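In: predicted model, plus sequence, below.
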Amino acid sequence: MARIAMTTPLVEMDGDEMTRIIWQMIKDDLLLPYIDLKTEYYDLGLENRDRTDDAVTVESAEATRRLGVAVKCATITPNAARVEEYGLKQMWKSPNGTIRAMLDGTVFRTPIIVRGIEPVVTSWKKPITIARHAYGDVYRNTEMRIDRPGKVELVYTAEDGTEQRELIHQFTEPGIVQGTHNLDSSIESFARSCFDYALSTKQDLWFATKDTISKTYDHRFKDIFADTYENEYRSRFEEAGIEYFYTLIDDAVARVVKAEGGFIWACKNYDGDVMSDMLSSAFGSLAMMTSVLVAPDGTREYEAAHGTVQRHYYKHLKGESTSTNSVATIFAWTGALRKRGELDQLPDLVDFANRLEQATRKTIESGRMTGDLARITTLPNPTTLDTEGFILAIRDTLETGVE
């Protein structure tokens, strides 16, 4: 059977540890037998990022902007222990943070719903989508360790040389300090992406920050969302029969756990990181969530929302069996392939992406799944498969037909 042809490459960003192993299995067993896969490959494994002084991360983001669609494997953001473990030149910044800053997009994360994997919050009947701002905050911060008494100030120097100063803290003992920033243009892009996504999916949009405490930084987000809604989107939301409202982040958490779902929850960068992990775990598993970065020009980068599964990787290196959930990584590939097919008008590629997702769901619903899902499923007598066995079971489902 002839493989499906592609006309434009995807940007392929390889990653680290167990997800790197899964990445290759997915390509070998689920993609290459069916697709004449065209990718522009970038190795974002930690060793190569260190070798290239992280230039490879910048190059991958530039390629994504040029080709329009990318798919990314999970990567390590090194801490001090990782610097020592890998013998790194320095503690490199998050590659996701670098890519998101360059593309200036919004990350939309939605749980993957499968029969037999029920949310732990019993009121949730529909998926809840997290819309995460993808620029600034702690991901682009500057930090200092304060080792003696002294004064730390926030200083703004205008182009004409005039200064504005605010005291951060008068240190009388050692401590720490950090500075974060954001841009009106990026917040405006974030707001429009959220409003557009809500209209395209006909879902209510919630936005939450902590403007009662952060009266300038968070309040600026609130004001830009409110102005953008009133000036550009209110009539369109009313016509679509959907709602936008703002609330404090702690109030939003209280509302979410009592809601039935079916809405979009927009969050600042770090809030979105934490809340998307909470939602994915509560819906079933960190490995059961889609994640796509949508840039203002329509560029998209698909990825898994979880980390590199370090514990399983160490077991793999010892030759021990692992049962690692590959669903989010499979759906990163299918999302990218579907979008590439839509842009290049390749219906066979779109159809394959849809069928692979259906085969993945159908495999789990048949009772064949990885250990993390077997421990929480409501299906009777599930079969726990190892990492590759699960991927091969999906291939078997794909080969035997997907209804």
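Out: Now that the structure is in, tell me what you want to look at. Worth saying up front: this structure is predicted, and the values here are computed from it rather than measured.
In: C-alpha only now, for contacts and for neighbours.
Out: Noted.
In: how near is residue 140 to residue 241?
Out: Per CA to CA, to the nearest Å, residue 140 is found 37 Å from residue 241.
In: scratch that, residue 235
Out: The gap separating residue 235 from residue 241 is 10 Å, by CA to CA.
In: what's the answer for residue 359, then?
Out: For residue 359, the distance to residue 241 - CA to CA - is 34 Å.
In: so these two - more neighbours on which side?
Out: residue 359 (23 against 12; other CA atoms under 10 Å).
In: any buried residues in the one helix or strand the more buried one maps to, and which?
Out: Following DSSP states H and E, one finds residue 359 within helix 347-365. Within helix 347-365, the residues that qualify as buried are 348-350, 352-365, counting by 16 or more other CA atoms under 10 Å.
In: can you name the residues in contact with it?
Out: Residues outside helix 347-365 that contact it (CA atoms under 8 Å, 6 or more residues apart in numbering): 4-6, 114-116, 327, 330-331, 334-335, 337-339, 341-342, 369, 379, 393-395, 397-398, 402-403.
In: switch the cut-off to 6 Å
Out: Outside helix 347-365, the residues that touch it by CA atoms under 6 Å, 6 or more residues apart in numbering are 114, 115, 334, 338, 341, 394, 397, 398, 402.
In: same deal with stretch 43-60?
Out: Residues outside stretch 43-60 that contact it (CA under 6 Å, 6+ apart) are 13, 14, 15, 16.
In: end to end, how far does it reach?
Out: Using CA to CA, one end of stretch 43-60 lies 9 Å from the other.
In: again, but for stretch 175-186
Out: Stretch 175-186 has an end-to-end distance of 31 Å (CA to CA).
In: what does that stretch contact?
Out: Residues contacting stretch 175-186 (CA under 6 Å, 6+ apart): 136, 137, 138, 141, 142, 143, 144, 145, 146.
In: now those residues as TSV including secondary structure?
Out: Shown next, in TSV, are the contacts of stretch 175-186 (DSSP: H, G, I helix; E, B strand; the rest coil):
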residue	secondary structure
136	coil
137	helix
138	helix
141	coil
142	strand
143	strand
144	strand
145	strand
146	strand
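In: got the residues you listed as TSV, with neighbour count and distance to residue 184 columns?
Out: Listed next are the contacts of stretch 175-186 as TSV, based on neighbours: other CA atoms under 10 Å; distance: CA to CA, whole Å:
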residue	neighbour count	distance to residue 184
136	22	11
137	17	13
138	15	17
141	12	17
142	12	19
143	12	23
144	10	26
145	10	29
146	15	30
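In: which one of the residues you listed is nearest to residue 310?
Out: Residue 310 lies nearest to residue 138 out of the contacts of stretch 175-186, by CA to CA, at 23.4 Å.
In: and here is the other one:
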Amino acid sequence: MKIQMKTPLVEMDGDEMTRILWKDIKEILLEPYVDLNTEYYDLGLPNREATKDQVTIDAANANKKYGVSVKCATITPNAQRVEEYNLSQMWKSPNGTIRAILDGTVFRAPIMVSSIKPAVRNWTQPIVIARHAFGDVYRASEIRVEEPGTAKLVFTTDSGTEFVEEIARFEGPGVLQGQFNKDKSIESFARSCFEYALSENKDLWFSTKDTISKKYDHRFKDIFQEIFDAEYKARFDEKGIEYFYTLIDDAVARVIRSKGGFIWACKNYDGDVMSDMVSTAFGSLAMMTSVLVSPDGNYEYEAAHGTVTRHYYKYLKGEETSTNPVATIFAWSGALRKRGEFDENPDLIHFADDLEESVLQTIEDGEMTGDLILLSDHPDKKKLSSTEFLYAIRSRLDAKRAAAL
């Protein structure tokens, strides 16, 4: 008998190879065991174009309604994609739109297996990246300057007072970008990080570049310190864990020399870049969990990587692919587990645990996709296609579920 779900899960479909894997994961690993109850949103680029990106907004609001969502990787179009997909405009990042609506913090952690050693040999424990999920370059306004002129930063208060700061004098063509953030969002970012550190019993590092950005980045530093001193220092001391701030360039050096086992909080773009660095150093971009936690207690699970375009073009030619689906599977398992926790559904929680254990056991047994073959030191490893890998997981999941009866 299939496991029943009490409340819908918000399902956000995506693009290219990950969209293909999304369908296969559901058919092979989820639907045989769970009577999936989802509210479906197609965030594939053609549908975002057809709806003028309203579907992305609707999906984010559905997440706020139901509390838990799972998202497939999506394309953030550039000029080449505009032409390829015949888009009316260069639509913004769906992740950026969703994060702007939900606010909160993205926590990303490597999925570790014993046969794949980190590229940084002294990393023996996971490094969790806590990425702020609001504002900065993802909500920036941009101007292409074509002729000489003066760039100014202008802020007008509701009472009519105007503040003007000259940015630069342009003698010829150039580009401008205006970024912003808000104290409220930075405060929720700080509290999310402190709460997560306490729940995981891990040290928390936070880094920006306040020596250069003396107002923008310095505001992040000040808010973190003020909230820590007022609300969290005693709790951290009681747990025996540490919070400290350092410049991001110093943090990078410290991270490389460390053994891991801590949470590294970063601003939005910094977290985007550093999570890719950490995941790649631990093994593969497809071996990293990612969850957005909003201050309202809403959760959005996703894979931290992109749509695997190169494999998608091979798939369209009818060629065999060996695309790693682990991060996407863990997005589903994470969302199902959280849905089970919210609905007090232990069967759903147990299934999520079994699914993740089956994935890891498959890799530990030496059966894996091409990206992991290059990294694994398993003595008897075997490269599987995307579909073969899913069925290898299925066989272990069947055995695990049967043994529990």
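Out: Noted; the coordinates are in hand. The structure presented is a predicted model; accordingly, all values stated were derived computationally and were not measured.
In: TM-score for this pair?
Out: For these two chains in superposition, a TM-score of 0.99 is obtained (TM-score structural alignment, normalised by the length of the first structure); 402 aligned residues with a CA RMSD of 0.8 Å.
In: count the residues that sit near residue 96 of the first structure.
Out: 20.
In: cool, residue 146 of the second structure as well?
Out: Neighbours of residue 146 of the second structure (other CA under 10 Å): 12.
In: count the neighbours of the nearest residue to it once chain neighbours are set aside for me.
Out: In space, and not counting its chain neighbours, residue 146 of the second structure is closest to residue 173: 4.5 Å by CA to CA, 6 or more residues apart in numbering. Neighbour count for residue 173 of the second structure, taken as other CA under 10 Å: 11.
In: next one: the one 3 residues further on
Out: By other CA under 10 Å, 13 other residues sit near residue 176 of the second structure.
In: mind listing the helices for the stretch 1-150 of the second structure?
Out: For the stretch 1-150 of the second structure, helices defined by DSSP state H, counting those that start in this stretch occupy the ranges 16-25, 45-50, 54-66, 79-84, 94-102.
In: my bad, the stretch 201-350 of the first structure
Out: For the stretch 201-350 of the first structure, applying DSSP H, counting those that start in this stretch gives helices covering 217-228, 234-240, 249-256, 269-283, 310-317, 327-343, 347-365.
In: in a markdown table: the ones you listed, plus distance to residue 182 of the first structure.
Out: Below are those laid out as a markdown table (distance: least, CA to CA, whole Å):
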| stretch | distance to residue 182 of the first structure |
| --- | --- |
| helix 217-228 | 8 |
| helix 234-240 | 25 |
| helix 249-256 | 19 |
| helix 269-283 | 10 |
| helix 310-317 | 32 |
| helix 327-343 | 28 |
| helix 347-365 | 36 |
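In: residue 384 of the second structure and residue 369 touch, don't they?
Out: Yes: using CA atoms under 6 Å, residue 384 of the second structure is in contact with residue 369, at 5.3 Å.
In: neighbour-wise, which of these two wins?
Out: Set side by side, residue 384 of the second structure and residue 369 show more neighbours around residue 369, with 25 against 21, by other CA under 10 Å.
In: OK, contacts around that one?
Out: Going by CA under 6 Å, 6+ apart, the list of residues near residue 369 of the second structure reads 322, 324, 383, 384.
In: what about the next helix or strand after the helix holding residue 359 of the first structure, how far off from the second structure?
Out: Using DSSP H and E, the helix or strand that follows helix 347-365 of the first structure in sequence is strand 368-369. Aligned to the second structure and superposed, strand 368-369 of the first structure gives a mean residue distance of 0.1 Å (mean CA distance after the TM-score superposition for the first structure).
In: quick one: distance of strand 368-369 of the first structure to the chain centre.
Out: Computed by CA atoms, centre = their mean, to the nearest Å, the chain-centroid distance of strand 368-369 of the first structure equals 25 Å.
In: and for stretch 379-387 of the first structure?
Out: On CA atoms, centre = their mean, the centre of stretch 379-387 of the first structure falls 27 Å from the chain's centre.
In: buried sites along that stretch?
Out: Those buried within stretch 379-387 of the first structure under the rule 16+ other CA under 10 Å are 382, 384, 385, 386, 387.
In: about what we covered before: who wins for proximity to residue 290 of the first structure among the helices of the stretch 201-350 of the first structure?
Out: So among the helices of the stretch 201-350 of the first structure, helix 327-343 is nearest, using CA to CA, at 5.9 Å.
In: who are the packing partners of the closest one?
Out: Applying 3 or more CA pairs under 6 Å, 6 or more residues apart in numbering; DSSP states H and E, we find helix 327-343 of the first structure packed against strand 300-304, helix 347-365.
In: centre of the chain to the last one, how far?
Out: The offset between the C-alpha centroid of helix 347-365 of the first structure and the centroid of the whole chain comes to 21 Å, using CA atoms, centre = their mean.
In: mean per-residue distance, that helix versus the second structure.
Out: Helix 347-365 of the first structure, aligned to the second structure and superposed, deviates on average by 0.3 Å (mean CA distance after the TM-score superposition for the first structure).
In: onto which residues of the second structure does stretch 346-355 of the first structure map?
Out: The alignment of stretch 346-355 of the first structure onto the second structure (TM-score structural alignment) spans residues 345-354.
In: wait, doesn't the residue nearest to residue 146 of the second structure sit right on residue 144?
Out: No: if you go by CA under 6 Å, residue 173 of the second structure and residue 144 don't touch, sitting 7.7 Å apart.
In: can you give me the strands for the stretch 101-250 of the second structure?
Out: 105-110, 128-132, 141-145, 149-156, 162-170, 174-178, 204-208, 243-247 (DSSP state E, counting those that start in this stretch).
In: please name whichever of those is nearest to residue 404 of the second structure.
Out: strand 105-110 (28.2 Å).
In: other SSEs contacting the closest one?
Out: Going by 3+ CA pairs under 6 Å, 6+ apart, strand 105-110 of the second structure lies up against strand 128-132, strand 288-293.
In: superposed on the first structure, what's the mean shift for it?
Out: The superposed strand 105-110 of the second structure is, by mean CA distance after the TM-score superposition for the first structure, a mean 0.2 Å from where its aligned residues fall in the first structure.
In: centre of the chain versus that strand, how much separation?
Out: On CA atoms, centre = their mean, the centre of strand 105-110 of the second structure falls 6 Å from that of its chain.
In: what of stretch 271-284 of the first structure?
Out: With CA atoms, centre = their mean, you get 11 Å for stretch 271-284 of the first structure.
In: list the residues that contact residue 243 of the second structure.
Out: So, once contact is read as CA under 6 Å, 6+ apart, residue 243 of the second structure ends up touching 203, 204, 205.
In: residue 214 of the first structure: neighbour count?
Out: Using other CA under 10 Å, the number of residues around residue 214 of the first structure comes to 11.
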